[in-house]
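Enquirer: Return atomic coordinates for the entry below.
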Amino acid sequence: MSIYNKILVVADINHDEQPALARAMQLAAKSKSQSRVTFFLSIYDFSYDMTSMLSIDERDAMRRGVIHQREQWMHKVAQPYVNDSVIFEVKVVWHNRPYEAIIGEVFAGEHDILIKGTRKHDALESVIFTPTDWHLLRKCPTPVLLVKNAEWPLDANIIASVHVGSEVEAHLDLNDIMVDQLLNLTSRLGATPYLVNAYPLTPANITIELPEFDPTTYTDAVRGHHLTSMKALRQKHGIDEEHTIVEQGLPEDVIPKAAEELHAAMVILGTTGRTGLSAVFIGNTAEQVIDKINCDVLALKPRGYISPLDPTHAS
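Expert: So this is what the prediction gives:
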């Protein structure tokens, strides 16, 4: 189980308020050992590299000047969040692909978790995920926490979206990983844990193709299997029955509905791990769920996941 003592935070260059840094300091303050928070920014200006009027040394000097200015700004905006109990450092790099720079720093610094703010659409209060967010969710080897608000609500609820109906070993292992992280975070942040699971609707075409098929019996059997599996999971991790939800429907409908009804401050999702070319995809269900929830999102990879940007596995 990750203890989140080496935290990488992506700076929001467009605002002085830094909700991701606020959340990182909350986690770090609750650690049993000293934590390190790295406040990180990747910057790039195409014009600095393309101008022919400057020598290579002059271009390098200009880049260093821009980096130094950003470092000073980051130290300034970080002041309200930083305290002496946490080792804090600022790092700015020159890179034309932010997500590659961020994941490169995850590997270089051996960070436990990546935290980044998300855009909030003021009119609808919905969260807008940027292309960089999606790249990080798909390719970052560590847990990725996308933060919507700096303020952590009192008596917060955190949901783990588990998949208890599966008998696939990787899914069962990922369930345990999610619940471990859920209990770690609820303990640190003073929140209440909930497990939510969706089980499938009875396919309508079966009743047409098989007249003797009893959809009620089938649905009861499926629900019974999911309830039994959920009971085993919650008992394994010491979670009360009233903190579990098993609902019929698609995960992309059930999870956002549960998050809204519970006023969840965070939803934890497991993302599918694949090998080869398909390793860049997070999994369609997870993406649809993420698009519909209006709170912090923590995305976890399966055990053994290898990022396509892992320098030790580069081709």
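Enquirer: From here on, just use CA atoms for contacts and neighbour counts.
Expert: OK.
Enquirer: what's around Asp49, how many residues?
Expert: Asp49 sits with 14 neighbouring residues when counted by other CA atoms under 10 Å.
Enquirer: And Ser161, by the same measure?
Expert: For Ser161, using other CA under 10 Å, the count is 26.
Enquirer: Now do the contacts for it.
Expert: The contact partners of Ser161, taken as CA atoms under 8 Å, 6 or more residues apart in numbering, are 195-197, 255, 267-270.
Enquirer: now, among the residues you listed, which is nearest to Ile7?
Expert: Each of the contacts of Ser161 was checked against Ile7 using CA to CA; the closest is Ile268, at 17.6 Å.
Enquirer: Which secondary structure elements does whichever strand or helix holds that closest one sit against?
Expert: Per DSSP states H and E, Ile268 falls inside strand 264-270. Contacts defined by 3 or more CA pairs under 8 Å, 6 or more residues apart in numbering; DSSP states H and E place strand 264-270 against strand 157-161, helix 169-189, strand 296-300.
Enquirer: for comparison, sequence B:
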Amino acid sequence: MSQYQRLLLILNPAQRHSPALHHAAALAAASEAHLHVTALIPSLNILSVLEEEPREEARHNYFRDQRNWLEEEADKMRRRGLRVTTEVAWVDSMCEQILQHVAQIQPDLLIKQVQHESLLKRAFFTPLDWQLLRKCAVPLFMVGAAGHALPRRVVAAVDPSSAFAQNSGLNDRIIRQALGLALQCNAELHLVHAFEVSSVYLGDAGGGGLSLAQLSKELRRSLEMSFLELANLFGVPAERRHFLLGHPVSALSEFALEHDVDVVVMGRSQHSDPFGLLGSTTEHILYQVQCSVLAV
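Expert: Model (predicted):
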């Protein structure tokens, strides 16, 4: 059976040249899944300066234009044999509307273009993509600016140092999701862990009279063993296992760039892991990598 049966693509009509549509179409074709494309239009506050009658006419014309454009795009995909349905709607609360669509449609995957926000804006407001990472009930495929529409190289980023990821089975789910995507697209699967020695890790490790260098060496050996156990369990070839040194965000970003990665599959904690880095790493890496991120 296919990895995906039903895909939901959320589009911003203002970004008609977004690669998200091409990624969703390629994935739907590879998996023979039904693709539902929803274009959500934020309320046009700028129209409030107009009188009621011209304001409503402007809203109607804009809505019709977006609907016609989306139907034309859908017809192109249908002529290629894809099963595609479309929807256009006005929204006031973008996150709530997206989550409602997920609850109604029950997709196997939610697909959306990464929406970059400035550091200043992030300091005062939680970005929409971060809200979805924390609240969405299904895996999210966040489309980046680079990478093949049909992935050729998929990376599963796991964290054997996280007790939450180990005990909850999150690492296993990350690998299974990445493996399923790779098989669906006939892509390479790589397994990655980024290891960083910090005072937090060393403090948790317990001294026992060992020096910091010895503690670091012991911790690395332990994590490498756990990492290799995961790799062996899922049959990842030796040449596709990568134990990286450095901060997870920077190390994974550099790896993705150097190895032409199309999709990084990562975990999201949804705030159930108060001591882990999985959730925050996934949120911040959205703004660091050019490839897509599949959050489990």
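Enquirer: Just the TM-score for the two chains, thanks.
Expert: Here the TM-score for the pair of chains, by TM-score structural alignment, normalised by the length of the second structure, is 0.80; 282 aligned residues with a CA RMSD of 3.6 Å.
Enquirer: before we move on, back to that, got the helices and strands packed on strand 264-270 of the first structure as a markdown table, with distance to Asp57 of the first structure columns?
Expert: Listed next are these as a markdown table, based on distance: least, CA to CA, whole Å:
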| stretch | distance to Asp57 of the first structure |
| --- | --- |
| strand 157-161 | 51 |
| helix 169-189 | 47 |
| strand 296-300 | 42 |
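Enquirer: okay, these, which one's buried deepest?
Expert: Ranked by mean neighbour count under mean count of other CA atoms under 10 Å, those are led by strand 157-161, which reaches a mean of 26.
Enquirer: Give the aligned range of it in the second structure.
Expert: Mapped onto the second structure using TM-score structural alignment, strand 157-161 of the first structure spans residues 153-157.
Enquirer: what's the mean gap between the matching stretch and the aligned bit of the first structure?
Expert: Its matched residues in the first structure lie on average 1.5 Å from stretch 153-157 of the second structure after superposition (mean CA distance after the TM-score superposition for the first structure).
Enquirer: still on that earlier bit, okay, the contacts of Ser161 of the first structure in CSV with distance to Asn175 of the first structure and neighbour count next?
Expert: CSV is the format used below for the contacts of Ser161 of the first structure (distance: CA to CA, whole Å; neighbours: other CA atoms under 10 Å):
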residue, distance to Asn175 of the first structure, neighbour count
Leu195, 10, 28
Val196, 11, 22
Asn197, 11, 24
Ile255, 15, 27
Val267, 14, 28
Ile268, 10, 24
Leu269, 9, 25
Gly270, 8, 23
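Enquirer: Secondary structure element for Phe141 of the second structure, which one?
Expert: Using DSSP H and E, Phe141 of the second structure sits in strand 140-143.
Enquirer: so that strand matches what in the first structure?
Expert: Counting by TM-score structural alignment, strand 140-143 of the second structure sits on residues 144-147 of the first structure.
Enquirer: So what's the gap between the matching stretch and the chain middle?
Expert: 4 Å (CA atoms, centre = their mean, to the nearest Å).
Enquirer: With stretch 235-250 of the first structure instead?
Expert: Worked out by CA atoms, centre = their mean, stretch 235-250 of the first structure lies 21 Å from the chain centre.
Enquirer: I would like the range of the second structure that aligns with that stretch, please.
Expert: Mapping stretch 235-250 of the first structure onto the second structure (TM-score structural alignment) gives residues 232-247.
Enquirer: so Pro107 of the second structure, which of the three states?
Expert: Assigned with DSSP: H, G, I helix; E, B strand; the rest coil, Pro107 of the second structure falls in the coil class.
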